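# Sequence and predicted structure are below.
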Amino acid sequence: MAKKNSEEKEMSFLDHLEDLRWHLIRITVAILICGTVAFIFSDFIFEDIIFAPKRMSFPTYQWLCDISTMVGIEDTTFCAAEFPFKIQNPSVSGQFSAAIWTSIFAGFILAFPYIIYQFWKFISPGLHANERKHSRGFILASSFLFFLGVLFGYYVVTPLTINFLGNFIVSTEVSNEFDLSSFISTVRSSSIAAGFIFELPIVVFFLTKIGLVTPKIMRKYRKFALVLVLILAAIITPPDVTSQVIVAIPILILYQVSIYISKVVVKNQNKKQKANV
């Protein structure tokens, strides 16, 4: 019997598209299944997750209140009894739509390891056997970084944003009544955006693999990267220096880690080239 490898034929462009279509279908089904589970537990998701940063009992506020008290900062908003704003629903189907879309995004977060697995299954046939061997931890590493970023966004970026915007007023004549979809969007975008930002080392790994990024280039443009990080921190956080610094620090750490990863990849590639000579 002929070996399987000898029977395999190179896939055409249409075959790749068909393969990609099935991977996308599996991803969609996984998100829908996880989203359905999230919808069943929507009470828990809204009360204990979505609306938790609105309460001053949220762990981040307690921690910042303790630090403020320790350093002697008075009149801090982190130690207030409650936020001076309310959440309202201005549309008939607003709450139902919020439940549906929140469940879908929750399904995406829950299904992320499977999504990465499907992505890996799509690109892995184009890699050499030794490359697949050295990249086995890709799914675990990318999932860990994503969930770590989501937690950072939820426990750091989200409460800082809500605390600043919830207490900011232009006049005592105007009361803050936030739209339900706007509040949920703030929590969702802060968490998921941070999750993707924390994927930087994985992105750098693949860019180094294909030769678009090197440690030398990353070190050369470190100053420009610092400026971009500060701009990014300013975009995803409220316009106060403290919040921007808190967000910028882990991003800069990720950049340094990415330089190290790029260095390791280039070193392994050089060893491989010398071995083949």
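Now that the structure is in, tell me what you want to look at.

# When you work out contacts or count neighbours from here on, use the C-alpha atoms and nothing else.
Will do.

# Strands of the stretch 101-250 of the chain, start to end?
Using DSSP state E, counting those that start in this stretch, the strands of the stretch 101-250 of the chain run over 176-179.

# What segments of it are helices?
Counting by DSSP state H, counting those that start in this stretch, the segments of the stretch 101-250 of the chain that form helices are 112-123, 129-134, 138-152, 158-167, 180-197, 200-209, 215-220, 222-236, 241-276.

# Quick one: closest of those helices to M70.
Comparison of the helices of the stretch 101-250 of the chain against M70 by CA to CA identifies helix 241-276 as nearest, at 16.9 Å.

# Now do the closest one against helix 138-152, angle only.
170 degrees (axes from the mean of the first three to the mean of the last three CA atoms, to 10 degrees).

# so how far is helix 241-276 from its chain's centroid?
18 Å (CA atoms, centre = their mean, to the nearest Å).

# Now do it: which elements does it pack against?
Packing partners of helix 241-276 (3 or more CA pairs under 8 Å, 6 or more residues apart in numbering; DSSP states H and E): helix 200-209, helix 215-220, helix 222-236.

# what sits against P59?
By CA atoms under 8 Å, 6 or more residues apart in numbering, the contact list for P59 reads Y155.

# F83 versus that one, what's the distance?
Computed as CA to CA, to the nearest Å, the P59 to F83 distance reads 15 Å.

# Double-check A38 against I100; I have them as touching.
No. If you go by CA atoms under 8 Å, A38 and I100 don't touch, sitting 9.4 Å apart.

# another structure for you, compare them:
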Amino acid sequence: MTQNNPTEDSGLQESFLSHLYELRDRIIKSALAIIVVFLCLVYWAPDIFHLFAQPLLQALPVGGKMIVTDVTGSFFVPMKVTMLVAFLIALPVVMYQLWAFIAPGLYQHERKLIVPLVVSSYSLFIFGMAFAYFLVFPTVFGFMASYNAPLGAEMSTDIDNYLSFAMTTFLAFGITFEVPVVVVVLVRMGLVPLAKLKEIRPYVIVGAFVISAVVTPPDVLSQLLLAVPMSLLYELGLLIARFYVPKPSDDESDGAKDADSKGVDP
């Protein structure tokens, strides 16, 4: 029966605690970055919310307006929107802190992939939100407003409900536009062969329509505006992934470099 070495146990415990302390510091720095940006923007919170609500305001009929059904809604909703904008602006700092935390545990070829992944992920997420704001919102709100006119119904939306709808839509389209990054990572890490990803293309397209039916409003137009870009982005990911197919010679070379840096035999 083997007994644990007290020295080894103490070393493992110290290593675990040091990682926890580092993680705490990274989280604090990320939170501070978001708070600093938020404090810089908070004065313009009403203007930021007005810009945020423009797609709906433009779709309202003449004289239409947004309403507040909660006593504190007129204060907290603009604050929430401003916090969202602050998070997006500070997101590169948050990603850097995450990268700095996990980088020591990565191999050399994985570290080379981190910076392009962070830049592309951030850019695609922002592009997905812009796609929703400039194309999806005006299309969906205009489509819904056209249905209210024949019914004689007045279209007045509570600002808190609008915030919830917009946040869900932004998140859905932001994640959707990450599809090329996911495909490239799967191929580059050797988790799924490129040929297999091409083979399951029909299932991905069906899945795109299922996902769009779940996360978008119950109309065909908005579902198409999510499902079609998702399918096209999957094809883009397959196209880009061809340049990131791992080669045995590269993996052996990276393994040797990592082993040399750690002082062990590859």
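Now that the structure is in, tell me what you want to look at. Predicted model only: the values in this text are computed from it and were never measured.

# before we move on, the earlier item: who has more neighbours out of A38 and I100 of the first structure?
Neighbours per residue, other CA atoms under 10 Å: of A38 of the first structure and I100, the larger number sits with A38, 22 against 17.

# List the contacts of that one.
45, 103-104, 106-107.

# what's the burial count for the counterpart of T69 of the second structure in the first structure?
Alignment note: T69 of the second structure maps to P90 in the first structure; criterion TM-score structural alignment. The tally of other residues near P90 of the first structure (other CA under 10 Å) stands at 12.

# My reading is that P90 of the first structure is in a helix; is that accurate?
No. P90 of the first structure is assigned coil when assessed by DSSP: H, G, I helix; E, B strand; the rest coil, not a helix.

# out of everything not next to it in sequence, what's closest to it?
D179 (7.1 Å; CA to CA, 6 or more residues apart in numbering).

# and the one you found, what pairs with it in the second structure?
Checking TM-score structural alignment: D179 of the first structure goes with D158.

# I figured its match hits V71, correct?
No. Contact criterion CA under 8 Å: D158 of the second structure and V71 do not qualify, at 11.9 Å.

# got a list of what the nearest residue to S181 of the first structure once chain neighbours are set aside touches?
Closest residue to S181 of the first structure apart from its sequence neighbours, by CA to CA, 6+ apart: A98 at 6.5 Å. Residues in contact with A98 of the first structure, defined by CA under 8 Å, 6+ apart, are 180-181, 184.

# hang on, the earlier thing: out of the helices and strands packed on helix 241-276 of the first structure, which is the most enclosed?
helix 200-209 (a mean of 19; mean count of other CA atoms under 10 Å).

# Report the mean positional deviation between it and the second structure in the superposed frame.
Here the mean offset of helix 200-209 of the first structure against the second structure after fitting is 3.1 Å, by mean CA distance after the TM-score superposition for the first structure.

# Show me what that helix is packed against.
Looks like helix 200-209 of the first structure contacts helix 138-152, helix 241-276 (3+ CA pairs under 8 Å, 6+ apart).

# Which residue, neighbours along the chain excluded, lies closest to L56 of the second structure?
Using CA to CA, 6+ apart and skipping the chain neighbours, the partner closest in space to L56 of the second structure is F141 (6.1 Å).

# What is the burial count for the one you found?
17.

# gap between G137 of the first structure and H128 of the first structure?
16 Å.

# my bad, H134 of the first structure
10 Å.

# Which of the helices of the stretch 101-250 of the first structure sits closest to R55 of the first structure?
Of all the helices of the stretch 101-250 of the first structure, helix 158-167 comes closest under CA to CA, at 9.7 Å.

# so who does I139 of the first structure touch?
Here I139 of the first structure is in contact with 113, 116-117, 120 (criterion: CA under 8 Å, 6+ apart).

# Can you lay out these as a markdown table showing neighbour count and distance to I197 of the first structure?
Output for the contacts of I139 of the first structure, formatted as a markdown table (neighbours: other CA atoms under 10 Å; distance: CA to CA, whole Å):
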| residue | neighbour count | distance to I197 of the first structure |
| --- | --- | --- |
| P113 | 19 | 16 |
| I116 | 17 | 15 |
| Y117 | 18 | 19 |
| W120 | 16 | 19 |
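
# which of those residues sit farthest apart?
Largest pairwise distance in the contacts of I139 of the first structure, by CA to CA, is 10.4 Å, between P113 and W120.

# Chain neighbours aside, what residue packs nearest to the residue nearest the centre of the first structure?
Nearest to the mean C-alpha position of the first structure, by CA atoms, centre = their mean, lies G195 at 1.1 Å. Leaving out its chain neighbours, the residue that sits closest to G195 of the first structure by CA to CA, 6+ apart is G149, at 3.8 Å.

# Repeat that for I202 of the first structure.
Using CA to CA, 6+ apart, the nearest residue to I202 of the first structure is S142, at 6.5 Å.

# Now which residue in the second structure aligns to the one you found?
So S142 of the first structure corresponds to S121, using TM-score structural alignment.

# what's the spacing between that match and Y203 of the second structure?
24 Å.

# Can you list which of the contacts of A38 of the first structure carry over to the second structure?
Retained in the second structure by both residues aligned by TM-score structural alignment, their matches' CA atoms under 8 Å are the following of the contacts of A38 of the first structure: 103, 107.

# tell me which of the contacts of A38 of the first structure is nearest to V170 of the first structure?
Among those, and counting by CA to CA, the member closest to V170 of the first structure is I45, at 32.3 Å.

# give the contact list for the closest one.
So I45 of the first structure contacts A38 (CA under 8 Å, 6+ apart).

# what do we get in the second structure for it?
So, by TM-score structural alignment, I45 of the first structure is matched to I48.

# which ones are touching the residue mapped onto L17 of the second structure from the first structure?
By TM-score structural alignment, L17 of the second structure lines up with L14 in the first structure. Listed by CA under 8 Å, 6+ apart, L14 of the first structure has no contact partners.
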